[in-house]
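Asks: give the three-dimensional model of this entry:
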Amino acid sequence: MSKDLLFEIGLEEIPARFIRAAMEQLQDRTSKWLESSRITHSGVTAYATPRRLAVLVKDVAEKQVDISEEVKGPSRKIAKDASGEWSKAALGFARSQGVSPDDFTFKELAGVEYIYATRSSAGVETSSLLSEGLTGIVSAMTFPKNMRWGAYDFKFVRPIRWLVALFGKEIIDLEITGVTAGNVSRGHRFLGAEAEITEPALYVEVMRAQHVLVDVQERQELILGGINKLAEEKNWTIAIKEDLLEEVLFLVETPTVLFGTFDPAFLNIPQDVLITSMREHQRYFPVFDAAGKLLPFFVTVRNGNAQSLDVIARGNEKVLRARLSDAKFFYEEDQKLQIKDALAKLENIVYHEELGSIGDKVRRIRKIADRLAEKLGLPTAVASEVSRTADICKFDLVTQMVYEFPELQGTMGEDYARKAGEPENVAKAIFEHYQPRFAGEAVPTTAAGYVVSLADKIDSIVGCFSIGIIPTGSQDPYALRRQAAGIVQIVLEHKLPINLQEIFAAAIEVHENSKNSKHFSDELRISLYEFFGLRVKRLLSDNVRYDVVDAVIAAGYDNVVDVVARSRALMDAVSNQEDFKITVDSFNRVSNLAAKATVGIIEPTLLTEEAEVKLYETWQTLHTPYAQALTARNAEEALHILSGLKETVTGFFDSVMVMAEDEQIRANRLALLAGIDADCKAFADFGKLVW
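Replies: I've put the predicted structure just below:
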């Protein structure tokens, strides 16, 4: 026999950004508790709105599953003493399993006899476990921020105001912070009322009657349907940003889509400013025409029904008008600020107490960028653009617009720089030097943009490492992982002829010569390199087998373009497993013996066997073109050349005794293998491949 289980936690409004994770956590903890409690069921469905978290479990067994299992104890030799009586060890095992020693059985395992106890446990009624189980689930839940209320020590995301706990039609006897569970939930704050839920299966429909759509997917489809219908009717393109949709989804219990308008005169403000103001402050969806031009309309979602939408629209329009008026004022005032005056103000903004002001950071960025531009061999005109971009890349941080909308840093810098008469590439690079801001975002397209972006990011990373701010676990307050990934992405996508160590060296030199000078120990340099290694490894892992990633990383990752090329070539090779496995086996045999080499000089006159002479000559023939292919980043060709050693290596091992009695001959053969192994290791550690 089975019954459905419903558990709803009624709360004060939860921050929208917390709700999905909380809903999934409640679902996961409920599933795991049922499993650990040996209670079978047909599945756990989670629901959530701004005022509730709930789970509905179908077909919950009315009784735990009975268990009967054999538990292995000590060996017979330990279990019985010299007189044949049960030892203390055996008696202790019997007590721990709740059985009598007379019930022991003996079984042989790997030639040794052990005692076994059969432990049985009859399942208890599910109803007797639910109160403690559900209370434990709630107590174990965690959130980014918690609250306490009243005189209770209990912490939760928001104060609990009601509880619904039903097993079939029976109310589960539980109480949390003075709130006793019942079968009465609460509907929409303004449109609904309290509602009795007579059985769990009716939960969704009972709440719908009270103007609450508890099903998250249903609410999302209703919102998207309303937006798409409006777009079709008006011939609009309504931009739906995923994070905004997610937030709106968890701000409403009964969603109704509506639109409003604003004064077209505001369209003289840059489009990004208007969009940011609508999205970030008002949670509105911006509207565009077919050409992607912003229109003087917005779309929003009401937490309620379709009554008096015109009144609601006018209220939203009034609020937006005030927001846009502020933005217009900030925009006009900012244009009165000269770039040189803005740069002077950067001296008064602390970047970090140990790393100086933003002004100090800008000067470091300029010096690093100039070094990188020289290393990349950029033309003089482009190098000048790099220098100017670096000098003014942060000037918009002191503008009123960026103060109000921090996410517009770079965007406003580009606009203001262009209006101030800066070269187009410089203005564009001010925006681009923040890219990529997150995984998947485009990298800078201009040389000034990507060089200053590299300089800015490596300055932050090296600076933080120099003062001991190194990401550990989930702690990364300065987003150094994201910035390191950005550097790797820029180098790869532009195929820049520069190594990671060269980028590090430029930043380290500047930091060591700055007024906030820090000494970089060898250990810190190694930590920096390993930190980037994890970013390269994550980049490769998106499309490459884990063992191939480990193999190519072991050969070095200083050149990002090179390691990606090697990983792709090796992936292609291992797809032809049978043929390439023989090649890899031969390389691994070479590596195993090469580890015993004590000298690195090969004396050709000591090569006496035909097979070793042939191996030496083949290697000498292939070594130069192989090295040239590696230098040219032609990984596929390099691997093809290296694989040409397979036949002669196999012939060598078939007919030559490497560990000869003659010490000179043995050392010479090992030196030959060590040279070949060094070539192999320059491409990958083939021993890490898994077949």
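
Asks: from here on, contacts and neighbour counts on C-alpha atoms
Replies: OK.

Asks: grab the most central residue of the chain for me.
Replies: Residue closest to the average C-alpha location in the chain (CA atoms, centre = their mean): residue 439, at 8.7 Å.

Asks: one more, so I can put them side by side:
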Amino acid sequence: MAQDVLIEIGLEELPARFIDDAEAQFLDKTIKWLDEQRISYASAISFSTPRRLAVLIEEVAESQASIEEEAKGPALKIAKDGQDNWTKAAEGFTRGQGKTTDDIYIKEVKGTSYIYVKKYIEGKSVQSLLPEFKDIIESITFGKNMRWANETLRYARPIRWLAALYGNEVIPFEIAHVKTSNFTYGHRFLSGKLTIDEPKQYEQLLNDNYVIADAKKREAKIVKQLGALQEKNEFQIPVDKDLLNEVRNLVEYPTAFVGSFSTSFLALPNEVLITSMAEHQRYFPVEQGGELLPKFVGVRNGDDYELETVIRGNEKVLRARLADAEFFFEEDKKLSIDFFQEKLTRVIFQEKLGTYTEKVNRVKTIAKHLAEELSLKELKEVVRAAEISKFDLMTNMVNEFTELQGVMGEKYATYFGEAKEVSQAIREHYLPKQSHGELPATTVGAVLSIADKIDTIAGCISVGLIPSGSQDPYGLRRQAMGILRILKDQNWDLTIESLIEYTLSVLENAGLTINASSNDDLLAFFASRAEYLMREENIETDIIHAVVDNQLGIFHVAVEKAHVLAEKKADDHFKTSQEALVRVLNLENKVEDTDYKVNPNLFQTESEKELHESVAAVKSTYAEYLEAQKSEEALQLLADLAGDIHAFFDHNMIMDDNEEVRKNRLSIIHELSVLILQYADLRKIAWKQHA
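Replies: The predicted structure follows:
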């Protein structure tokens, strides 16, 4: 008879940022285990709160599915001796499978005969397998782990209880000296220890004891409460999705409330108010007609008992924080940009890369160079923005509210009389803040963002600080993706190779020691980020490598080429052209003397002459198309050579015995290969086998 299964991990409060991923892992690992163990079930659902992760599996079979499977043994020539008798290898194989040599049969695989037996594997009882959930629980990973007491297990937070039920029976296992039971716990302050009589009772039992175990239902309850408060108070609550997600993972039983603060604090920049509320206190700001009100909405973990007391407590905490912000804001305005700039000289950016002032000087050099290379009219603004790009890091406000770096730089730069383009660039040069976040809107901000990021990336990688696995303390992957996205967004004709080369020269001129492999390391690093971004545009990996492996070049052009090749890969009409061009590239490695010039006097066939003349005729136009970034037209020029290429191969022995003739024909191949490889290495594409 099918039974329901419940597994719950009870924990000290998990950090909100860990919960969603841990819940997903628990469910995914559970489903994978059930499938691997051949255990049938009706459904599997997961639950999570700050204090628990759980899975409920409904209608789990009593036993594994029994199977008959084929076991492959050694090759027949090993399994039998010269007298056609079974060898010890054959006997050992069958014995290991619980069979005899009488059960052997023979099958041929890729031209070789092997011995096989069929074996029947009877399914075990599910109840005997369920203690293996211990391994699933221990395999869940978190962004940061800890040990507690004398335990060896590393986990996000200490495990306090384990509920594990198969029907109404406890599944026996133990983790970190915590044994499984049929007990769980309701809300920390509003309930206590609870007995689970059967798995299906779990969610309702918790709900009756002030725990909404389903995260989506908890979120829906918060959204409904926010809507009710908006309607009642006639204001708007702009709900940030990330904040909502975090709040739902901070509470087990949400109750929303409205608090207020003094209108005098509205004189602070909105970003300061919102950061104080949302980032520090997890409150939702409140607006009316697009303007901030001196109010906030918080979410309590519990019911509405003594809610007024809770509101007053939250108001007191926020008032203290805003008072600090007000003081810092006024104090900073009494100083000057030069004052903060001088303080930067004594602050280390990175031990091997020097102070922030030294970094700013490098960024200024790079930014000025980029502006000149791109012939930007905003050169003066770029240089000034770079000069003062980090001054706000030394302000009291940013020291207290680190999330506001750049934001306060813009506010203070404006206050101190800097041009709008300069002030805005100080904020924008930190963009994008996430891999797919907002990009700089202005030209000055975009240039400064690239200069700052490439200095950090090249500097860190040059001194050996290369990201590995999940470790990327300086956010180099995100910053590299930011550079590529900005270059593509701005449509700038700036190659990654030239950007890396110039930045390394700036680092060397600044007296930094650069690893010999830095250039290659940086090219590989950017290529991997480019591949990631291009895959997100549904470009296949083989096409990406064909385009970027030889040279990453101008990123937006590389992306365009990849899209063109993706279309051609699926186009039956391109097959003849593709075969011709790949045929050429396949002989490129036979060319020994790349400096040898084609000698028309050595031509022996008309096809040699025609291909040579056709290549010469398209060279100039092909170069113009590449320069004008007409990727489709450039590829079509090469494709139009297909007839001459096939004729050349069909009517000539390329590797002729006569050395001069051979070199001459290979030189034609080389000339054409150079053109093709300027576009992409078509050999790396897994071309479709068209009918």
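
Asks: what TM-score do we get after superposing?
Replies: Overlay of the two chains. TM-score (TM-score structural alignment, normalised by the length of structure 1): 0.93; 684 aligned residues with a CA RMSD of 2.3 Å.

Asks: returning to that earlier point: helix or strand for the residue nearest to the centre of structure 1, which one?
Replies: Per DSSP states H and E: residue 439 of structure 1 is located in neither a helix nor a strand.

Asks: contacting residues around residue 446 of structure 2?
Replies: 425, 428-429, 439-440, 486 (CA atoms under 8 Å, 6 or more residues apart in numbering).

Asks: name the SS class of the corresponding residue of structure 1 for it, please.
Replies: Here residue 446 of structure 2 is matched to residue 450 in structure 1, going by TM-score structural alignment. Assigned state for residue 450 of structure 1: helix (three-state reduction, DSSP: H, G, I helix; E, B strand; the rest coil).

Asks: how much space separates residue 450 of structure 1 from residue 535 of structure 1?
Replies: Distance from residue 450 of structure 1 to residue 535 of structure 1, counting by CA to CA, to the nearest Å: 18 Å.

Asks: for residue 243 of structure 1, same thing?
Replies: Counting by CA to CA, the gap from residue 243 of structure 1 to residue 535 of structure 1 is 25 Å.

Asks: those two: which is more packed in?
Replies: residue 535 (20 against 10; other CA atoms under 10 Å).

Asks: sec struct for the nearest residue to residue 439 of structure 2 once chain neighbours are set aside, please.
Replies: Spatially, and ignoring its direct neighbours in sequence, residue 439 of structure 2 is nearest to residue 432 (5.1 Å; CA to CA, 6 or more residues apart in numbering). Under three-state DSSP, the three-state class of residue 432 of structure 2 is coil.

Asks: what residue in structure 1 is paired with residue 432 of structure 2?
Replies: Per TM-score structural alignment, residue 432 of structure 2 is aligned with residue 436.

Asks: list the contacts for its match?
Replies: Residue 436 of structure 1 is in contact with 442-444, 486, counting by CA under 8 Å, 6+ apart.

Asks: circling back to that earlier point, from residue 653 of structure 1, how far off is the residue nearest to the centre of structure 1?
Replies: 48 Å.

Asks: got it, and residue 412 of structure 1?
Replies: Remark: distance between residue 412 of structure 1 and residue 653 of structure 1 (CA to CA) = 68 Å.

Asks: swap in residue 528 of structure 1?
Replies: Counting by CA to CA, the gap from residue 528 of structure 1 to residue 653 of structure 1 is 42 Å.

Asks: repeat for residue 281 of structure 1
Replies: The gap separating residue 281 of structure 1 from residue 653 of structure 1 is 73 Å, by CA to CA.

Asks: same question, residue 292 of structure 1
Replies: 68 Å.

Asks: swap in residue 610 of structure 1?
Replies: Distance, residue 610 of structure 1 to residue 653 of structure 1, using CA to CA: 12 Å.

Asks: quick one, helices of the stretch 1-150 of structure 1?
Replies: When assigned using DSSP state H, counting those that start in this stretch, the helices of the stretch 1-150 of structure 1 occupy the ranges 16-36, 76-79, 88-97, 127-140.
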